[in-house]
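> A predicted structure for the sequence below; I have some questions about it.
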Amino acid sequence: MAKGAERNPVFNRRMVLMLLGCLLLFGGIFAFKMFGKVMMNRAFDNMPLPAATVTAARVERQLWQQTLSAVGTMRAVNGVEVTTRAQGVVKRILFDSGQRVEKGDLLAELSAEPEKAQLDVLEAELRLARRDHDRIKALHVRGVTTDAELDETLSKLEQVLANIRVQREEVEKRTVVAPFSGRLGIRRVDLGQNVAPGDPVVSLQQMNPIFVDFYLPEQALSQIKVGLAINVTTDTYPEKTFPGKVSAISPRIDNASRNVLVQATMDNPGDLLRPGMFADVTLDLPGRRALLVVPRTAVSFSPYGNAVFVLKKDPDGGGLIAHKRFVKTGEERGNLVEIIEGVQEGARVATSGLLKLRNRGPVRINNENEMPVKLNPRPGNS
């Protein structure tokens, strides 16, 4: 027991020395790493920012035609559902779906045998009534018959003629004809089908010329008039522009929206435009206005304000520095944006790489791959 007690102080002393050595070793490593991080952060803080490469353009003054924009809907000059006018069985169908027809073309016939037979009876009565009237008339000239007998035969003749006209109308009701020239839709009846008055047979649309209806705010009422030019584009034919002219302006302002309905007429060769088609309408107003514009890519749009980066020479180093400027934007056309206030004409602004820019950060301009700026861009793959 005495010897074990004598060893304990030595053992404890060695253990303490070992722990102190480990503490010094790991503490030195930790301190070295911390020192390295501090020095690295200082180096980064003092390192100059690399110049961001951007494309640039000048703020230009342009003359723009004054316009109003709206969305519209195509409407046929004449468009109806051709229907039946009588009860009957479809006997003949004389058209194909999608066919072009002329006014008065026969489209379909219903069975009309009883009506035609009744018409034959009336025509026979007409022949008899006419012979009786001619005979009484001849006798009346010689003074053999009275005026009352002559009037009676004339009345019978006129009654038969009226009945024939009524019966011919009944026979006519069993035919379906095109009320105007245009293009037919999809057939809605079949041979042998028993139809009632008012049942649809086929739709008929007159599409050349064609109307486009659109709404404009009441504030524009003093600027618009019949005869102003319009241009229409559609999602169906994005590469085409269809011209037209304002043909009518509604005399009434809508109570709910405070908009006025405007109608324009356009030529539609080839029936490219169809009734019900969505349309983007641009109405050209008289006169032009001068304004400052920049490419749309130069504007950084955000909820708290739109901004551009103006590129100016650094007075200290001679390079270019980006200065962020908040601007008020106006009308947009194509890939150009109107600048109402915030920059001056001729100022150079960055048009790409805006996410890389910082206020008062260095920049370098490279316009080798600059995108073309147009009022009416037409992508090649559209």
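Yep, it's here.
> drop to CA atoms for contacts and neighbour counts, all remaining ones
Noted.
> just checking, next helix/strand downstream of whichever helix in the chain runs longest?
In the chain, assigned by DSSP state H, the helix with the most residues is helix 2-46. Per DSSP states H and E, the first helix or strand lying C-terminal to helix 2-46 is strand 52-54.
> what's that next one in contact with?
Contacts to strand 52-54, defined as CA atoms under 8 Å, 6 or more residues apart in numbering, come from residues 350-354, 356-357, 362-367.
> give the contact list for Pro286.
65-66.
> again, only this time at 10 Å
65-67, 223-224, 228-229 (CA atoms under 10 Å, 6 or more residues apart in numbering).
> and those, which are buried?
224, 228-229 (16 or more other CA atoms under 10 Å).
> buried stuff in the helix or strand where Ala279 lies?
Using DSSP H and E, Ala279 maps to strand 278-295. Using 16+ other CA under 10 Å as the test for burial, strand 278-295 gives 278-285, 291-295.
> now stretch 297-310
Buried, per 16+ other CA under 10 Å, within stretch 297-310: 297-300, 307-310.
> ok, those residues vs Glu331, which is closest?
Nearest to Glu331 among the buried residues of stretch 297-310 is Val299, at 13.0 Å by CA to CA.
> Next one for the comparison:
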Amino acid sequence: MIKRHFLLVAAGVLVLLMAVAVIVRLLFADDGGGQGGPGGGRGGAQEVAAFETTERTFSDTLQLVGVARGQRSVEIASTNTELITRVLFRDGQSVRAGAPLVELQAREQEAGMIEARARVEQAQRDYDRSKELVDRGIAPRVNLEQADSALKAAQASLEAAEARRGERVIRAPFSGVLGLTTVTPGTLVGPGTVITTLDDISTIRIDFPLPERYLSRVQSGTPISATADAFPGSQFTGRIARVDTRIDEVTRSATARAELPNPEGRIRPGMSMRVTVRQGQRQSLAVPESAIQYEGEGAFVYRIMPAEAGQIAQRIEVETGVVEDGYVEILSGLDAGETVVASGLNRIQPGAPVTLAGRSNGQ
């Protein structure tokens, strides 16, 4: 029993000594000779990445949302009520202008063509016979003229019959990419029945509302860039093609149309696009976005300053401008060539000692 109590007391003393050792270590342990690193001990210098401020090119931008459309788009439909006898395309197929897409039942038109051909053949025989008689001097020349007129009328009737038969074949009005279809041979279609869609997407148009206050700053030829949620990290470039002549009385904006090449067909009609319109360029002081800390309506950076024992991080209020390509425009508060902490601002206190792990100027 005594031995058991002794062991419990010894274990308690051991635990107490270990706790004291941990406390002493936390209070007096340094951070490896004062060189500091991420999460270094109290009294040690924090190792930070540094950035030397320099000027970069910035531009004023408008961020707008638009809708992509094909350069030409149409719904392929029938103008007659008739059965489809043949479907000559596949879903998503690329076709050239004039390519046949579907054939409609054409019994009446085919019968008309047979009748018209027979009339042409008879008129041709009458003309040949009249010509022979006229050449031999047996018949008057007026008979040949009448036979020639009858032949021309029969040929015109045949051309009209062939045209009516041609209307039973629906063709692509321009080159493009076909959409999905639900029709098959035997489907009854009527006027306005959509058979498929056809889009020319070699060039994409993006229509977006342009507030009237920007009309004097945006014109045909102004460069734009566009992004889509469907392709994160991808940017498409183009130019303003034209701006509508009318202002919407409710939204106080005009419709602007941008055009951009789409050689791979990635952008599809109807896709929502975020459009960035750039308006002029200027040189301004810049720092990385990671070097800026926002607080309320203001912003600050940590400028690295010399001190008696090395370097310290000095908190500096700055006025910021636009954000572009990962950099923030600095309107006031810093000068070119000054060094700021580039990242990890949440681990730094004003006036804290720091050491530089690396330096960059963004070039």
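Great, that's in hand. In this text the structure is predicted, and so the values were computed from the model without any measurement.
> Hmm, Gln314 of structure 2 is touching Glu338, no?
No: using CA atoms under 10 Å, Gln314 of structure 2 is not in contact with Glu338; the gap is 11.8 Å.
> which residues do the two both contact?
Joint contacts of Gln314 of structure 2 and Glu338 (CA under 10 Å, 6+ apart) are 303-305.
> Just give me the neighbour total for the equivalent of Thr182 of structure 2 over in structure 1.
In structure 1, the residue equivalent to Thr182 of structure 2 is Arg188, according to TM-score structural alignment. Using other CA atoms under 10 Å, Arg188 of structure 1 is surrounded by 13 other residues.
> wait, doesn't Arg188 of structure 1 sit right on Ser97?
Yes: using CA under 10 Å, Arg188 of structure 1 is in contact with Ser97, at 9.3 Å.
> Determine the residues that are contacts of both of these two.
Common neighbours of Arg188 of structure 1 and Ser97, counting by CA under 10 Å, 6+ apart, are 202-203.
> For the helix or strand where Ala161 of structure 2 lies, buried residues please.
Assigned by DSSP H and E, Ala161 of structure 2 belongs to helix 141-166. By 16+ other CA under 10 Å, the buried positions in helix 141-166 of structure 2 come out as 143-144, 147-148, 150-151, 154-155, 157-158, 161-162, 164-165.
> The helix or strand harbouring Arg135 of structure 1 - contacts with which helices or strands?
Element membership for Arg135 of structure 1 (DSSP H and E) is helix 113-141. Helices and strands touching helix 113-141 of structure 1, by 3 or more CA pairs under 10 Å, 6 or more residues apart in numbering; DSSP states H and E, are helix 147-172.
> Could you count how many residues lie near the counterpart of Leu106 of structure 1 in structure 2?
In structure 2, Leu106 of structure 1 lines up with Pro100, judged by TM-score structural alignment. A count of neighbours around Pro100 of structure 2, defined by other CA under 10 Å, yields 16.
> How about the match of Thr182 of structure 2, nearest residue that isn't a chain neighbour?
Leaving out its chain neighbours, the residue that sits closest to Arg188 of structure 1 by CA to CA, 6 or more residues apart in numbering is Val201, at 4.9 Å.
> any idea how far the counterpart of the one you found in structure 2 lies from Ile84 of structure 2?
Using TM-score structural alignment, the partner of Val201 of structure 1 in structure 2 is Ile195. Note on Ile195 of structure 2: its distance to Ile84 of structure 2, by CA to CA, to the nearest Å, is 10 Å.
> give the contact list for Gly198 of structure 1.
With CA under 10 Å, 6+ apart, Gly198 of structure 1 has these contacts: 81-87.
> Just the buried residues from those residues, in PyMOL please.
Of these, the buried ones go into a single PyMOL selection, burial set by 16+ other CA under 10 Å:
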select buried, resi 82+83+84+85+86+87
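> In strands, which of the contacts of Gly198 of structure 1 fall?
81-83 (DSSP state E).
> Mind picking the one among the residues you listed that's closest to Asp213 of structure 1?
Glu81 (20.5 Å).
> if we can go back for a sec, let me know the closest of the shared contacts of Gln314 and Glu338 of structure 2 to Tyr327 of structure 2.
Arg303 (16.6 Å).
> Is the closest one within a helix or a strand, and which one?
Per DSSP H and E: Arg303 of structure 2 is located in strand 298-307.
> The helix or strand where the residue nearest to Arg188 of structure 1 lies vs structure 2, average offset?
Assigned by DSSP H and E, Val201 of structure 1 falls within strand 200-217. Aligned to structure 2 and superposed, strand 200-217 of structure 1 gives a mean residue distance of 1.9 Å (mean CA distance after the TM-score superposition for structure 1).
> helices or strands up against the helix or strand following that strand?
In the C-terminal direction, the helix or strand that comes right after strand 200-217 of structure 1 (DSSP H and E) is strand 229-233. If contacts are counted by 3+ CA pairs under 10 Å, 6+ apart, strand 229-233 of structure 1 sits against strand 60-83, strand 242-253, strand 259-266, strand 278-295.
> Looking at Gln314 and Glu338 of structure 2 now, which is surrounded by more residues?
Neighbours were counted for Gln314 of structure 2 and for Glu338 using other CA under 10 Å; Gln314 has more, 20 against 14.
> Read off where the helix or strand just after the helix holding Ala161 of structure 2 ends up in structure 1.
Sequence order places strand 169-171 as the next helix or strand after helix 141-166 of structure 2, per DSSP H and E. Using TM-score structural alignment, strand 169-171 of structure 2 corresponds to residues 175-177 of structure 1.
> which of the residues in the matching stretch are buried?
Buried residues in stretch 175-177 of structure 1, counted by 16+ other CA under 10 Å: 175-177.
> ok, those vs Val337 of structure 1, which is closest?
For the buried residues of stretch 175-177 of structure 1, the nearest to Val337 of structure 1 is Val177 (54.5 Å; CA to CA).
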